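Q: Pasting the sequence and the predicted coordinates here, then a few questions.
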Amino acid sequence: MYLMYPLFLFSVLPSHTCGNPGLIPKGVIQGSRYNIGDKIRYSCVMGYVLEGHAVLTCIVTPGSGASWDFPAPFCRAEGSCGGTLRGTTGTISSPHFPSEYENNADCTWSILAEPGDTIALVFTDFQLEDRYDFLEISGTEVPSIW
């Protein structure tokens, strides 16, 4: 006597949720659904400015199922050094350039680009004070620090 077992084929379906993108320091998040097509909106508490995309959308991504279309933004204090660049060109400089900037300046700049775009940085004047200053460039690959 032979017993026949049914043959079951299975596959792992891609995720249809992006998951909670998380709170940001000094930030507020609106929206509590994280499935494909859902949107969430970030804002900052008074005295802080949002840097990055305010609205994130959960989209279908090849291979991994679903992910947010942009990284979570951040909130920076009003009047602080830094900002966000959008578009095809822009300029980043330290406060009061070409004069010296204050001690302990902490500047964070975000450069927003569409997925697949290349960002090129061209330095025309660059000087750091040894043991005190540094430049960190981070993105989709491992950060570089000079």
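A: Received it, and whenever you're ready, just let me know what you need.
Q: From now on I want contacts and neighbour counts done on CA atoms only, so please keep to that.
A: Noted.
Q: Count the residues that sit near S80.
A: With neighbours defined by other C-alpha atoms under 10 Å, the count for S80 comes to 14.
Q: What are the contacting residues of stretch 29-49?
A: 16-20, 23, 26-28, 50, 54-60, 66, 73, 75-78 (C-alpha atoms under 8 Å, 6 or more residues apart in numbering).
Q: For the residues you listed, I'd like a selection string for ChimeraX - just the buried members, please.
A: Filtering those down to the buried ones (16 or more other C-alpha atoms under 10 Å) takes a single ChimeraX command:
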select :16,17,18,26,27,50,54,55,56,57,58,59,60,66,73,75,76
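Q: Against that first model, consider the following:
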Amino acid sequence: MFAQRTAWSAEFLPSHTCGTPGLIPNGVIHGLRYNMGDKIRYSCESGFVLEGHSILTCIVSAGSGAQWDFPSPFCRAEGACGGTLRGTAGSITSPGYPAEYDNNLDCTWSILSEPGDTIALVFNDFLLEDKYDFLEISGTDAPSIW
């Protein structure tokens, strides 16, 4: 009898999946594939507005494996305080400015920029009610609260 031996080896390839980007409250995700090059799209239920990028792409990042190119967006109630600024300039005001704003508002603004860009905030008219109101600015550094 003749016995034949076959040489073989196994190679484990790095994962090229971003995994599920997650559901968002009052939102809908379109797309079921989460591998490198795949795209998913978010939309919001009636009465809500999408804030952030509606389309995310699974990309390969050096040293990090696969990841989504932008954070998941969120759905904001229509007419709610807050929003998203894109582009090279913009303006943020409180609801009804220059009149006083209502109590118990929770306004969240997102400022989207390209990697490496600098964001400068210039306050022209700014007044908070002591002990009740605050401003929090967060990003890549630790948040600052005034």
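A: Received the coordinates, thanks. Small disclaimer: the values here were computed from a predicted structure and weren't measured.
Q: out of the contacts of stretch 29-49 of structure 1, which are inside strands?
A: Among the contacts of stretch 29-49 of structure 1, the ones falling in strands (DSSP state E) are 27-28, 50, 55-60, 66, 75-77.
Q: Let's have those residues in a markdown table, adding distance to F134 of structure 1.
A: Output for those, formatted as a markdown table (distance: C-alpha to C-alpha, whole Å):
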| residue | distance to F134 of structure 1 |
| --- | --- |
| G27 | 27 |
| V28 | 31 |
| L50 | 24 |
| V55 | 31 |
| L56 | 31 |
| T57 | 34 |
| C58 | 35 |
| I59 | 36 |
| V60 | 37 |
| A66 | 36 |
| C75 | 22 |
| R76 | 19 |
| A77 | 21 |
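Q: quick one: which two of those residues are the most distant?
A: Spatial extent of those (C-alpha to C-alpha) is set by the pair V60 and A77 at 33.7 Å.
Q: can you pull the contacts of the residue nearest the centre of structure 1?
A: By C-alpha atoms, centre = their mean, structure 1 has its centre lying nearest to P71, at 3.3 Å. Under the criterion of C-alpha under 8 Å, 6+ apart, the neighbours of P71 of structure 1 are H53, L56.
Q: What does D106 of structure 1 correspond to in structure 2?
A: Residue pairing (TM-score structural alignment): D106 of structure 1 is matched to D106 of structure 2.
Q: my guess is that match contacts A77, does it?
A: No: judged on C-alpha atoms under 8 Å, D106 of structure 2 makes no contact with A77 at a distance of 11.9 Å.
Q: With Q127 of structure 1 as the reference, measure out to A72 of structure 1.
A: 31 Å (C-alpha to C-alpha, to the nearest Å).
Q: Between these two, point out the one with more neighbours.
A: When neighbours are counted by other C-alpha under 10 Å, A72 comes out ahead of the other of A72 of structure 1 and Q127, with 18 against 7.
Q: Return the residue of structure 1 aligned against I145 of structure 2.
A: With TM-score structural alignment as the criterion, I145 of structure 2 matches I145.
Q: tell me which element L13 of structure 2 falls in.
A: For L13 of structure 2, there is no helix or strand it lies in under DSSP states H and E.
Q: I'd like to know how far it sits from G65 of structure 2.
A: Taken as C-alpha to C-alpha, the span from L13 of structure 2 to G65 of structure 2 is 11 Å.
Q: ok, the two, which is more surrounded?
A: G65 (14 against 6).
Q: ok, the more buried one touching H16?
A: Yes: in this structure G65 of structure 2 lies within contact range of H16 using C-alpha under 8 Å: 6.5 Å.
Q: corresponding residue for R41 of structure 1 in structure 2?
A: R41 of structure 1 maps onto R41 in structure 2, by TM-score structural alignment.
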